[in-house]
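In: how would this look folded up:
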Amino acid sequence: MTIPPEFSLIYRHFRPLAAPGALDLRDDAAVFAPPLGRELVIAADAMVAGVHFLPDDPPETVGRKLLRVNLSDLAAMGATPFGYLMTTAFPRGIDDGWIARFAEGLALDQGLFSVGLLGGDTVSTPGPMTLSLTILGHVAPGRALRRSGARVGDGVWVSGTIGDGAFGLRAIRGQVADDAGFLAGRYRLPEPRVALGQALVGVAHAAMDVSDGLVQDFGHICRESGVGGVIEAALVPLSEPTRAAAAGEHALLPFHGGDDYELIFTAPEDAAVLALGMPVTRIGRVVDAEQGVRLLDATGGAIDLPTRGWSHF
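Out: Sure, this is the predicted structure:
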């Protein structure tokens, strides 16, 4: 019996990615049991060509970024990754080699992060390529990290370095120097802080990942927690390439540029955070709600940003 082209594509490229519960991608849905005594954690993110990745980005990194930005959401909840569902809307007539390389990137990161494909859908579109992934993880009951737990007096911490993703996009576009390709790499291949998120369970009061801009995303924590917050610009960790690129007119970009996929979290005890042995930096503090959310310069003056972060609307 002849296999329809859509199913032939799935069998060639996506069946090798299937997790055990995916039933070899032969049925309409996956069947699996979550780990005994754990709660499911589910998140979804989509990427659109020309918005979240560039049309000429390497297919391998597009696949890996799609998986990694979703893994970052699990990291922000302190969850352990389990598997994912994926919907792809490819432009009609897309080169089969592009899809093969896209799947190769997914396969590489499935191995790195111990996840597998559970199912999804594959369609064609007359518009830009659109990719959507739903990630599944698990956490001990009642232990998921939330945005809503920050308390006055908590320290504010961030992982890794900030601003690399935003400058990476500009580097790819030729707007800033990036001789070693570090910034472009950080934009195309963010590092989900899965291990850190798991380690923060029982240590952090609140957490989320930095995807739309440092100040804006910290503001989400403050709003959901009913508190205010202060970030000291001089304390925000910057890589050397970002520090060089941030000179002059781009000086404020690290604070609102987005695409970092680092974790920002609040915690009451510095010693407990430092004992984790993870690459984190204290950048501020949680204050009363009446004080709002502020970014301060070295003299304690408020810094006005052109925008607090990215918005789709």
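
In: Every contact and neighbour count from this point should use C-alpha atoms.
Out: Fine.

In: does residue 23 count as helix, strand or coil?
Out: The three-state label given to residue 23 by DSSP: H, G, I helix; E, B strand; the rest coil is helix.

In: Number of residues surrounding it?
Out: When counting by other C-alpha atoms under 10 Å, one arrives at 17 neighbours for residue 23.

In: now it, nearest residue through space, not along the chain?
Out: Spatial nearest neighbour of residue 23, chain neighbours left out: residue 30 (6.3 Å); criterion: C-alpha to C-alpha, 6 or more residues apart in numbering.

In: this one as well, want them side by side:
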Amino acid sequence: MSEFSVIEQYCTALGASHSGTEIGVGDDAAVVAVPPGMRLAVSVDSMVEGVHFFQDAAPNDLAWKLLNVNLSDMAAMGALPKWATVTLTMPQENHLWLADFSAELHRAATQAGVQIIGGDTTRGQLNISLTIMGLLPKDDVISRSGAKPGDDLYVSGTLGDAALALAAIEQRVALSAVQRRVVEAKLHRPQAQVALGQALLGFASAGLDISDGLLGDLAHIAKASQVSVEVNADAVPVSQVYREYQNAGGDLSLALAGGDDYQLAFTASAQHRDSVLAQAAKLGVEVTCIGRIVPLSSTPVVVLLDGKPAPELSHSSYQHFD
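Out: Predicted structure coming up:
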């Protein structure tokens, strides 16, 4: 089967349909119309076999995760996801794999209101990449550079389950079969907080998604905003399974520095506290205040435990080129 046959069979008519799509799959480039008063937000993420997923990873899980890690970038900026392009690099044609991947990508993209409007296929080590595009109001965005001393620091959801799942898969920690099922779902099927991101426009002063570990990602806000961040480790929300792991001797390191959470971390002025909590409650999303922004110091991110600095808790996060 030729490259064009693969595209026609597995990459056409995927996801939602939008009136703003003037040219989609099948031409040299897609063409989209941005509505008046809006601008385009664009992000891309790649997933490489052996780096981001294991060789036996299910194609439907990969399709879900590929879309959601990109949706999470849109959520972090407060953007409304609309369009995406997909690139597939595969060692050989595998029609069962392609059928499962394509079907799940269509289902997930339709659910998210995203239209797949182009992409590419080629031969090589399994590598899947998605570029996502979304709409933002011309006068509003959530970036990393707006945090100010005195702002509250929040996170959505719970943290650490994906890192705990990976530790269990790699036999670095022992979990029961039931516990593993719970945390592996968080690893393989993250849920991007798109609606929350849009609801935070006008309230959040800065934000990002937690992909490489909470503390490492917060350092990006500290650097971009020229501030320091205080994190109350006691307040960091974790799941029941993670609590059980702690009760068995585990600490908070995976929740503080593990990756693949794809929750939002954001800051907001104290005057917006009630509004932030009300917006989250309206959406049924848990948000937790875990610290505050303080004036810039020699330490970008300070972890407090029982109100005192806790340097023993890791500040590292995942780095591709370490």
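
In: re earlier: which residues touch the residue nearest to residue 23 of structure 1?
Out: Applying C-alpha atoms under 8 Å, 6 or more residues apart in numbering, we find residue 30 of structure 1 in contact with 21, 22, 23, 118, 119.

In: Hmm, residue 28 and the first one touching each other?
Out: I take that to be residue 21 of structure 1. No. Contact criterion C-alpha atoms under 8 Å: residue 21 of structure 1 and residue 28 do not qualify, at 11.9 Å.

In: Of these two, which one has the most company?
Out: Shown here are residue 21 of structure 1 and residue 28; by other C-alpha under 10 Å, residue 21 has more neighbours (17 against 11).

In: what does residue 163 of structure 1 align to in structure 2?
Out: Residue 163 of structure 1 maps onto residue 160 in structure 2, with residues paired by TM-score structural alignment.

In: from memory its match sits against residue 258, does it?
Out: Yes. When contacts are counted by C-alpha under 8 Å, residue 160 of structure 2 is listed as touching residue 258 (6.1 Å).

In: related to what we said a few turns ago, near the match of residue 163 of structure 1, how many other residues are there?
Out: Residues contacting residue 160 of structure 2 under the criterion other C-alpha under 10 Å number 28.

In: what does the one 10 residues further on give?
Out: By the measure other C-alpha under 10 Å, the count of residues near residue 170 of structure 2 is 10.

In: now it: how far from residue 319 of structure 2?
Out: 18 Å (C-alpha to C-alpha, to the nearest Å).

In: and residue 244 of structure 1, what pairs with it in structure 2?
Out: Matched by TM-score structural alignment, residue 244 of structure 1 corresponds to residue 244 in structure 2.

In: could you measure that match against residue 220 of structure 2, distance?
Out: According to C-alpha to C-alpha, residue 244 of structure 2 stands 31 Å off from residue 220 of structure 2.

In: More neighbours: which of the two?
Out: Legend: neighbour count by other C-alpha under 10 Å for residue 244 of structure 2 and residue 220, higher for residue 220 (17 against 13).

In: can I assume the more buried one sits in a helix?
Out: Yes. Assessed with three-state DSSP, residue 220 of structure 2 lies in a helix.

In: these two touch, right, it and residue 144?
Out: Yes. Here residue 220 of structure 2 reaches residue 144: they are 7.1 Å apart, a contact under C-alpha under 8 Å.
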